[in-house]
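# next input, structure requested:
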Amino acid sequence: MFMGQAIWKRNNVRVLGEGRDTLIFAHGFGSEQGAWRHQVAAFQDRYRIVLFDHVGCGQSDFNAYSPHRYRSMHGYAEDLLELCEELDIRQSLFVGHSLSGMVGMLAALVEPERFRRLVFVKSTPRMRNDAESGYVGGFEQAEIDGMLDAMASNFYAWAGGFAPVAMGNPERPDLSQEFTRTLSAMRPDIALAIARIVFNYDHRADLPRLKVPTLILHAGEDVAVPDTVGEHMVRHIPRATLSTISASGHLPHLSAPEQVNRALGSFLSATA
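The predicted structure follows:
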């Protein structure tokens, strides 16, 4: 177990802002803590904000990556709980984008006292479609296999093609360039290992076990996480609320920060 300064280095932890309540922001695959800059600017005068990079992303310690520890999302949930222990965080407000929604959920299932509220921004319990149950996650297995093969063949070429599609908003190429940069900064072997987990995990059975009040934040026109996913989660998480904002793409906190901030502010202030 990493402790003390090792955690700060491992996850490039930053703590800033003012306030009695702690607000944790966790980024998604191929992103980094800097993607939350618009939210930090909006909330740092009211909250103690904790930012970090998942191992393998951003300025995290790539040497801390272990294929055994990070063989599933549970390894990243362990990182989050160790971070909460190190900073003595309890009853936090956790905002997780994409895969980090499931990281937050898994952590809250183990130590629910660490979390008072959860926010899932474009998160999903499963990306693969399931014809037997009628679940629409967005991808067929053949599509996932094709992406993983492309990543293994030429990661940087894949990143350059995937980032603009995931980001959407083609009229704003700066956003795609930013996501391409952070995605390409990953070590290709780590990126492929994480992608294999993300594209194939299935946490649908965990949803009904989550008792922490949760906001599911969705936006349309997302090639990675269709609206059907949000609808599925709000039906199966006991204390969930679904909010759909006017935005497009998989990273609305970058492409539509004002809408995201309004939804966050409303949820957090109503449940403070």
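# C-alpha only now, for contacts and for neighbours.
Fine.
# all helices for the chain, in order.
Taking DSSP state H as the test, the helices found in the chain are 5-10, 37-43, 73-86, 99-110, 141-153, 155-167, 173-184, 188-200, 227-236, 252-255, 257-270.
# so how far is the fourth one from its chain's centroid?
It stands for helix 99-110. How far helix 99-110 lies from its chain's middle: 10 Å, per C-alpha atoms, centre = their mean, to the nearest Å.
# what comes up buried for it?
Going by neighbour count (16 or more other C-alpha atoms under 10 Å), the buried part of helix 99-110 is 99-109.
# equivalent analysis for the first one, please.
Within helix 5-10, the residues that qualify as buried are 7-10, counting by 16+ other C-alpha under 10 Å.
# do the same with the second one
Across helix 37-43, burial judged by 16+ other C-alpha under 10 Å covers 38-40, 43.
# alongside the first, I'd like the structure of this one:
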Amino acid sequence: MNIDVLARNNVNVFGSGSQTIVFAHGFGCDQEMWRLMVPGFVDHYRIVLFDYVGSGQSRIGDYDAAKYNSLHGYAQDVLDVMETLELRDAIFVGHSVSSMIGMLASIRDPKFFDRIVMLGPSPRYMNDPPAYYGGFDKQDIDELLTMMQLNFVGWASYLAPIVMQNADRKELTEELERSFCSRDPHIARQFAEVTFRSDCRASLPQATVPSLILQCADDSISPFEVGDYLHARLQNSWLERMTARGHYPHLSHPEETTRLIKSYLARA
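Sure, this is the predicted structure:
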């Protein structure tokens, strides 16, 4: 077992079961974001949690700006973790950009993946008119990145309520804002740029692992059009529209999220 990989990505393994679920957090977050979901799976699955380099308790000294200048660098880390743990036919649950990171990893080495669950995924966040609507104009993304550079704390307090979309539960917005602020500003900005400027549309036909697309209501990061686009182009995909609002249903609606994943896995 490669201890360097496990330390680098702060890998934690627990639970029981013959099949493994790997939970992968999204931008600005860490593995703690899955704490409300894990109890629903821990009795029947082996659970793997990890942090991307630059997030959570990962080994920040291993951050390589050249490597992590594309989603493929993060996909390599996913493969490193799975190889180190000698996983095969695992279920990969990815939130937001991790959905595409997991998909890219599965294209490179599908033996590690049995199913991919995509929670609020998007193959491209930027609009590409007239054929594609991702939810953001180029100017929107440029302004977001500029705000991160000029006023990181202000950016976090601005973005958190917009993406959480649960105004009556301020504790969720406050947790997300704290998570954003706990990141190294330079690493967070590069991850944001890599995320929001990414375009994985050309890779969709190469993906063969069956996938579940979970689409939230009122998701400012991944609108309905994006879910429909993905579902139409990902072979062996299943699309579920959730009643959960916002971009973080594993925090705001863990029961519904758990139920839909379990239902999909039971059908599979």
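# just to revisit the earlier point, what is the nearest of the buried residues of helix 37-43 of structure 1 to residue 130 of structure 1?
Nearest to residue 130 of structure 1 out of those is residue 39 (C-alpha to C-alpha; 34.5 Å).
# please pull up the equivalent of the closest one in structure 2.
Matched by TM-score structural alignment, residue 39 of structure 1 corresponds to residue 37 in structure 2.
# where's that match relative to residue 61 of structure 2, distance?
Noted for residue 37 of structure 2: a distance of 30 Å to residue 61 of structure 2, by C-alpha to C-alpha, to the nearest Å.
# next: residue 50 of structure 2.
The gap separating residue 50 of structure 2 from residue 61 of structure 2 is 16 Å, by C-alpha to C-alpha.
# more neighbours: the two, which one.
residue 50 (26 against 9; other C-alpha atoms under 10 Å).
# with adjacent residues omitted, what lies nearest to the more buried one?
residue 11 (4.4 Å; C-alpha to C-alpha, 6 or more residues apart in numbering).
# tell me the contacts of the closest residue to residue 87 of structure 2 other than its chain neighbours?
Distances taken as C-alpha to C-alpha, 6+ apart place residue 112 nearest to residue 87 of structure 2, at 6.0 Å, with adjacent residues excluded. Residue 112 of structure 2 is in contact with 82, 87-90, 106, counting by C-alpha atoms under 8 Å, 6 or more residues apart in numbering.
# measure residue 117 of structure 1 to residue 129 of structure 1 for me?
Counting by C-alpha to C-alpha - residue 117 of structure 1 and residue 129 of structure 1 are separated by 28 Å.
# ok, these two, which is more surrounded?
Neighbours per residue (other C-alpha under 10 Å) separate residue 117 of structure 1 from residue 129, with residue 117 holding more: 22 against 15.
# CSV for the contacts of residue 112 of structure 2, including distance to residue 225 of structure 2?
Listed next are the contacts of residue 112 of structure 2 as CSV, based on distance: C-alpha to C-alpha, whole Å:
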residue, distance to residue 225 of structure 2
82, 32
87, 34
88, 33
89, 30
90, 29
106, 24
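# check those and tell me the two furthest apart.
So, the contacts of residue 112 of structure 2 by C-alpha to C-alpha: farthest apart are 87 and 106, at 12.7 Å.
# whereabouts in structure 1 does the longest strand belonging to structure 2 align?
Criterion DSSP state E: the longest strand present in structure 2 is strand 237-245. Per the alignment by TM-score structural alignment, strand 237-245 of structure 2 matches residues 240-248 in structure 1.
# what about that stretch, how far off from structure 2?
Stretch 240-248 of structure 1: mean distance to aligned residues in structure 2 after superposition is 0.6 Å, counting by mean C-alpha distance after the TM-score superposition for structure 1.
# give the contact list for the aligned residue in structure 1 for residue 109 of structure 2.
The equivalent of residue 109 of structure 2 in structure 1 is residue 111 (alignment by TM-score structural alignment). Residues near residue 111 of structure 1 by C-alpha under 8 Å, 6+ apart: residue 81.
# centre of the chain versus stretch 257-268 of structure 2, how much separation?
Mean-position distance between stretch 257-268 of structure 2 and its chain equals 18 Å (C-alpha atoms, centre = their mean).
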